[in-house]
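K.L.:
got a predicted model here, sequence first, then my questions.
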Amino acid sequence: MPRNDTAPAPTPGGGRRSRREEILGAAANLFAVRGFHGVPIEEIGSAVGVSGPALYRHFSGKEALLAEMLVDISSRLRESAATHVTAAPDPSSALERLLSAHINFALSEPALIRIHDRELDNVPEPARRQVRRLQRLYVEEWVTVLNELHPAIPPPRLRAATHAVFGLLNSTPHSAGELDPADMADLLQRMARTALTTAVSGD
């Protein structure tokens, strides 16, 4: 029997997620495997035990669901970066915290990485602009820290290096299956640090 649409579901940590969060999580898993256009909205509802019409009480449609999914993760990344940079005692510590936070995201949210890479064009334009604005702000948190560490390096080079490191870290949906997560995190941290050092060395 389908669950009551107002009843939240338990999370692995013992807390409870709202129905809206449940729907977003189920949609992310389905979109990552079969693509945005390959998943009917009724199947998303079925995955969390609600009917298609009941799902419309939370989202106006698949496009709105996808938009909220990508805006939310972009917002969370940017807010996390700002928090880490503000709390760090020095730029070196700030960079290590930025690396650790992004690696944790990359290892824990591979479905969202796949969806962003493949489905951003399916997001309505106003939300797409919001996603891109938040992403630019996220990049600038990194560039500001790198500029404090390497003031002689032009910001465009630091920005390009940051995007390149994101490409490395966001490759985890294709590469993270064979290693223990802690080992993979350590490997990514070492590789990203080396890539940034090379980018600013001027060699």
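P.N.:
Noted; the coordinates are in hand. Residues are numbered from 1 along each chain as shown.

K.L.:
drop to CA atoms for contacts and neighbour counts, all remaining ones
P.N.:
Fine.

K.L.:
so the one residue sitting closest to the centre of the chain: helix, strand or coil?
P.N.:
The centroid of the chain falls nearest to residue 73 when counting by Cα atoms, centre = their mean (4.8 Å). Recorded secondary structure, residue 73: helix (DSSP: H, G, I helix; E, B strand; the rest coil).

K.L.:
over to residue 114?
P.N.:
helix.

K.L.:
which SSE is the spatially closest residue to it that is not a sequence neighbour in?
P.N.:
Closest residue to residue 114 apart from its sequence neighbours, by Cα to Cα, 6 or more residues apart in numbering: residue 32 at 5.8 Å. In the assignment (DSSP states H and E), residue 32 maps to helix 19-34.

K.L.:
buried ones in that helix, by neighbour count?
P.N.:
Within helix 19-34, the residues that count as buried by 16 or more other Cα atoms under 10 Å are 19-20, 22-32.

K.L.:
one step back: contacts only, for the residue nearest to residue 114.
P.N.:
111, 112, 114, 115 (Cα atoms under 8 Å, 6 or more residues apart in numbering).

K.L.:
can you put those in TSV and add distance to residue 158 and neighbour count?
P.N.:
Shown next, in TSV, are the contacts of residue 32 (distance: Cα to Cα, whole Å; neighbours: other Cα atoms under 10 Å):
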residue	distance to residue 158	neighbour count
111	28	19
112	25	22
114	25	21
115	26	21
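
K.L.:
included below, for side-by-side comparison, is a second structure:
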Amino acid sequence: MTSGLTERDRAKADRQAAIIHEAARLFAERGFSGVSLEDLGAAVGVSGPAVYRHFANKQALLGAILVGVSERLLAGGREVLARTDDPRAQLEALVAFHVDFALSDADVIRVQDRDLASLRDDDRSRVRRLQREYVELWMAVLERLHPDRAESDLRVRAHACFGLINSTPHSMRGARQTASDRAVRPVLESMAIAALTI
């Protein structure tokens, strides 16, 4: 009985992950239209045409980045909520989870902000649907914490919280990452909790 993936399968998966990682970095730096397949290949040590073995085209690669991160956020948010039934603890854990995402996936946030419109229509629709589902996770917790508040009020707070946290990759560009993360994390978390609970 073998355990699924062959050595070749693992190597292919590793190469795809490396291409996605480098593509996010390059798209964040130069924009989707400013990066060629040759640039992407060079970043991972292959020829430009070799990228086609993993992705049909550059647009499919952009889809892998943005659909992939939306799927990870939704799955991670569901995992966070499954750990406790207490809405305050859930909210704090969601905030910490989203701050982790913003600090570790800053390139992806920049790509989404600038290049979402460059996605194929089906990928863009999928990203939007996944993002709506992620917002609904937060809304369910906020409604339990504030049953007396209007849904519109809570939705504004949730989106403002995302805006606050997701702005960090733009404001911290060029800062020394590890030291900045340590300094910024508690500030972001306390500000986000305050915005969601006052």
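P.N.:
On my side now, so go ahead. Being a predicted model, the structure only gives us computed values, none of them experimental.

K.L.:
can you tell me what the residue nearest to the centre of the first structure aligns to in the second structure?
P.N.:
Mapped onto the second structure by TM-score structural alignment, residue 73 of the first structure lines up with residue 69.

K.L.:
against residue 28 of the second structure, how distant is that match?
P.N.:
14 Å (Cα to Cα, to the nearest Å).

K.L.:
now which residue in the first structure aligns to residue 32 of the second structure?
P.N.:
Residue 32 of the second structure maps onto residue 36 in the first structure, by TM-score structural alignment.

K.L.:
measure stretch 100-114 of the second structure end to end?
P.N.:
21 Å.

K.L.:
that one corresponds to what range in the first structure?
P.N.:
Residues 104-118 of the first structure are where stretch 100-114 of the second structure lands, counting by TM-score structural alignment.

K.L.:
buried residues, that stretch. List them.
P.N.:
Buried residues in stretch 104-118 of the first structure (16+ other Cα under 10 Å): 105, 106, 107, 109, 110, 111, 112, 113, 114, 115, 116.

K.L.:
of these, closest to residue 178 of the first structure?
P.N.:
residue 107 (12.4 Å; Cα to Cα).

K.L.:
hang on, the earlier thing: of the buried residues of helix 19-34 of the first structure, which pair is most distant in space?
P.N.:
So, the buried residues of helix 19-34 of the first structure by Cα to Cα: farthest apart are 19 and 32, at 19.9 Å.

K.L.:
pretty sure the match of residue 32 of the second structure sits against residue 120.
P.N.:
No. The criterion here is Cα atoms under 8 Å, and residue 36 of the first structure misses it with residue 120 at 10.0 Å.

K.L.:
tell me which of these two has more neighbours.
P.N.:
residue 36 (21 against 18; other Cα atoms under 10 Å).

K.L.:
and the closest residue in space to that one that isn't next to it in sequence, how many neighbours does it have?
P.N.:
Counting by Cα to Cα, 6+ apart, residue 36 of the first structure lies nearest to residue 119, which is 6.7 Å off, once chain neighbours are set aside. For residue 119 of the first structure, the neighbour count with other Cα under 10 Å is 19.

K.L.:
tell me which element residue 119 of the first structure falls in.
P.N.:
helix 110-119.

K.L.:
the first structure: helices as residue ranges?
P.N.:
19-34, 41-47, 52-55, 62-87, 91-108, 110-119, 125-149, 155-169, 172-175, 181-201 (DSSP state H).

K.L.:
so which of those is nearest residue 8 of the first structure?
P.N.:
It's helix 19-34; of the helices of the first structure, that one is closest to residue 8 of the first structure (Cα to Cα) at 5.4 Å.
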